[in-house]
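Novice: Here's my sequence, what's the structure:
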Amino acid sequence: MENTTAYPIRAVDRVCDLLDTLRVATAPLTLTQIADLIELPKSSTLRYLAALEGRRYVLRTGDTYQLGPAFQPMHDEYLERLRETALPHLVQLRDHFGETVNFGVLAGEDVVHVEVVESAQPVRLAASRGDRAPVHSTAMGKVLATTMDEDHLEAMLARPLPAVTENTITTAVAFRAELAKVVERGCGFDDCENQPDGRCVAILLPGLAAPMAISVSAPSSRLEPDEMAHRGAEMHEQAEALVRALQAVPR
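Specialist: Model (predicted):
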């Protein structure tokens, strides 16, 4: 039987070359730059990039490409230090608000839940640590989306925004209008947009090495729409110690 390891599959080698090229790049690369570096025709390079983008190994922003959210944007050790540092503060926030508290980071066009501290109440909303959620349907996603550069945001909005519930924002115009509201009021809302009977309020955590946010989520019966802006303002006050602690975490 032939030793197939002596005959590497050319397509696999090319994909590895492409990913290695993006990994060592100091800035996003254009299609032409990538094709020149891996010595492939642009048409072939584009096909590889499209396939990798579909699996989130590559992130396309306008006319440039970089490693995508399938490769953790922050190394695991740093995320673990963030989680350990944040956890006691998140517990305090959970106890203060009496609802589930989530801590998340932006990863491409998703929110990654770094930590979740569940409410002690028998009926509660809670994701799990490591879960991903869409930017456009979540409160944390909306505040994190305000940190996206225009090319990244434009690329995201050029694709369909799937409806998670009947209340999910699904058009680029509506989402941009929502982001303007987020900036104006300083917090993001999920009004039954990611779960049919759940509401969530999120704030951006300022001055950190990467876009990060926290949110408080609850069943809609315990968080009325007219309470959400007040809850966001209170979260800013209560999160000051958390922000200071996270700013001191070494990368």
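Novice: from here on, contacts and neighbour counts on C-alpha atoms
Specialist: Noted.
Novice: Now residue 181: which helix or strand?
Specialist: helix 172-185 (DSSP states H and E).
Novice: That helix packs against which elements?
Specialist: helix 139-145 (3 or more Cα pairs under 8 Å, 6 or more residues apart in numbering; DSSP states H and E).
Novice: give me that answer again for 10 Å
Specialist: If you count contacts as 3 or more Cα pairs under 10 Å, 6 or more residues apart in numbering; DSSP states H and E, helix 172-185 packs onto helix 139-145, helix 150-157, strand 188-191, helix 228-238.
Novice: Need the contact partners of that helix.
Specialist: When contacts are defined by Cα atoms under 10 Å, 6 or more residues apart in numbering, helix 172-185 is touched by residues 136-137, 139, 142-146, 153-154, 156-161, 168-169, 186-189, 202-203, 229, 232-233.
Novice: Apply 7 Å and report the result again.
Specialist: 142, 143, 146, 157, 169, 188 (Cα atoms under 7 Å, 6 or more residues apart in numbering).
Novice: can you tell me how far the last one sits from residue 178?
Specialist: Distance check for residue 188 against residue 178: by Cα to Cα, to the nearest Å, it reads 9 Å.
Novice: Could you also give me the structure for this second sequence? I'd like to compare it with the first:
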Amino acid sequence: MAPSHAPAHRTTQRILEILTLIAAEKDGLSLTDLCRAMDAPKGSLYPILKTMSDQRFLSQDPTSGRYHMGAMTALCGRAFEQNDGTFKLLNECARQVVDACGETCQVGFRDGSYVRYLLRVDSPQPVRLASVPGVTLPLHTTAIGKALLSALPNQEVDQLVKIPWERLTSHTLATPELLHLELDQVRAGDFAYDRGETSEGVTCIALPVHKGDQIPWGIGVTTPAFRLDQHKEALIKEVLAASRATLESLLA
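Specialist: Below is the predicted model of the structure:
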């Protein structure tokens, strides 16, 4: 029987890290970029990159030499969207949220010290959020990130969100104590907020989605601050609460 905590296979781990790094960069990455990010020699990475390119999991720009995601990764992603029951459920709930409140809905999960956005359903409004699934942002700067952090004790939160804090705008929370206060409110049943902390003039309201004693997902609605009057805020919170209840019931 294989050991329950077998060490990671080095080459496989590097393949996965390459895919993760390149997926996060819309302009792609060069061999030098990847070597620096992974602290790996070119002689180790180049054969992996060549094989991945030959198999069309990556594509290489002939002019710049930078690597981008290839056609096979798109097909794998599409298969996940079409066949994974949890993704389809999350996506359908997000669509219902947008239909009900008219603003962009996103779902994300925790990836180390970051929130990684799994999916986004766009608002029909002419002014809307400009982001893409796969993007990562520091947990403490986003409403979904705070919703996810609410599952953890403050001591563990402080291990993830290390000093000095990354501040994306002048509104990003400045101290661990301020973050603790907001997380306590979320733990008590309140909504998590991002009030211009990630992007100036943009507000996000989010809730954690529980599955047993875990919080695998956060779901949030993002809107330009100028559209968020009291009526819209109340509507968003009502719709999010109903969506979370549906998700938690179906995911149980």
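Novice: Need the TM-score from the superposition.
Specialist: Taking TM-score structural alignment, normalised by the length of the first structure as the basis, the two superposed chains have a TM-score of 0.62; 179 aligned residues with a Cα RMSD of 2.9 Å.
Novice: if we can go back for a sec, buried stuff in the helix holding residue 181 of the first structure?
Specialist: For helix 172-185 of the first structure, a neighbour-count test (16 or more other Cα atoms under 10 Å) marks 172, 175, 176, 178, 179, 182 as buried.
Novice: Going along the chain, name the strands of the first structure.
Specialist: 29-30, 58-61, 64-67, 100-107, 110-117, 132-134, 188-191, 198-204, 212-219 (DSSP state E).
Novice: Now do the first one: which elements does it pack against?
Specialist: Yep, that's strand 29-30 of the first structure we're talking about. strand 64-67 (3 or more Cα pairs under 7 Å, 6 or more residues apart in numbering; DSSP states H and E).
Novice: one step back: what's the angle from the helix holding residue 181 of the first structure to helix 228-238?
Specialist: In terms of direction (axes from the mean of the first three to the mean of the last three Cα atoms, to 10 degrees), helix 172-185 of the first structure departs from helix 228-238 by 50 degrees.
Novice: Quick check: which of the helices and strands packed on helix 172-185 of the first structure is buried the most?
Specialist: For these, the largest average neighbour count (mean count of other Cα atoms under 10 Å) is found in helix 139-145, namely a mean of 30.
Novice: how about that helix, which residues of the second structure does it hit?
Specialist: Alignment of helix 139-145 of the first structure against the second structure: residues 143-149, by TM-score structural alignment.
Novice: Tell me how far the matching stretch lies from the chain's centre.
Specialist: Relative to its chain's centre, stretch 143-149 of the second structure lies at 10 Å (Cα atoms, centre = their mean, to the nearest Å).
Novice: For that stretch, give me the average deviation versus the first structure.
Specialist: Between stretch 143-149 of the second structure and the aligned residues of the first structure, the post-superposition mean distance stands at 0.6 Å (mean Cα distance after the TM-score superposition for the first structure).
Novice: now the nearest residue in space to residue 61 of the first structure that is not next to it in sequence: how far from residue 67 of the first structure?
Specialist: Closest residue to residue 61 of the first structure apart from its sequence neighbours, by Cα to Cα, 6 or more residues apart in numbering: residue 152 at 4.7 Å. To residue 67 of the first structure, residue 152 of the first structure is 13 Å away according to Cα to Cα.
Novice: counterpart of residue 193 of the first structure in the second structure?
Specialist: Match for residue 193 of the first structure (TM-score structural alignment): residue 197.
Novice: how about the closest residue to that match other than its chain neighbours, what does it touch?
Specialist: The spatially closest residue to residue 197 of the second structure, leaving aside those adjacent along the chain, is residue 172, at 4.2 Å (Cα to Cα, 6+ apart). Residue 172 of the second structure is in contact with 141, 197, 198, counting by Cα under 7 Å, 6+ apart.
Novice: returning to that earlier point: include distance to residue 130 of the first structure when you put the buried residues of helix 172-185 of the first structure into TSV, please.
Specialist: Converted to TSV, the buried residues of helix 172-185 of the first structure look like this (distance: Cα to Cα, whole Å):
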residue	distance to residue 130 of the first structure
172	27
175	25
176	27
178	26
179	25
182	25
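Novice: List just the nearest of the residues you listed to residue 89 of the first structure.
Specialist: residue 182 (24.0 Å; Cα to Cα).
Novice: Give the aligned equivalent of the closest one in the second structure.
Specialist: In the second structure, residue 182 of the first structure lands on residue 186 (TM-score structural alignment).
Novice: That match and residue 117 of the second structure, how far apart?
Specialist: Counting by Cα to Cα, the gap from residue 186 of the second structure to residue 117 of the second structure is 20 Å.
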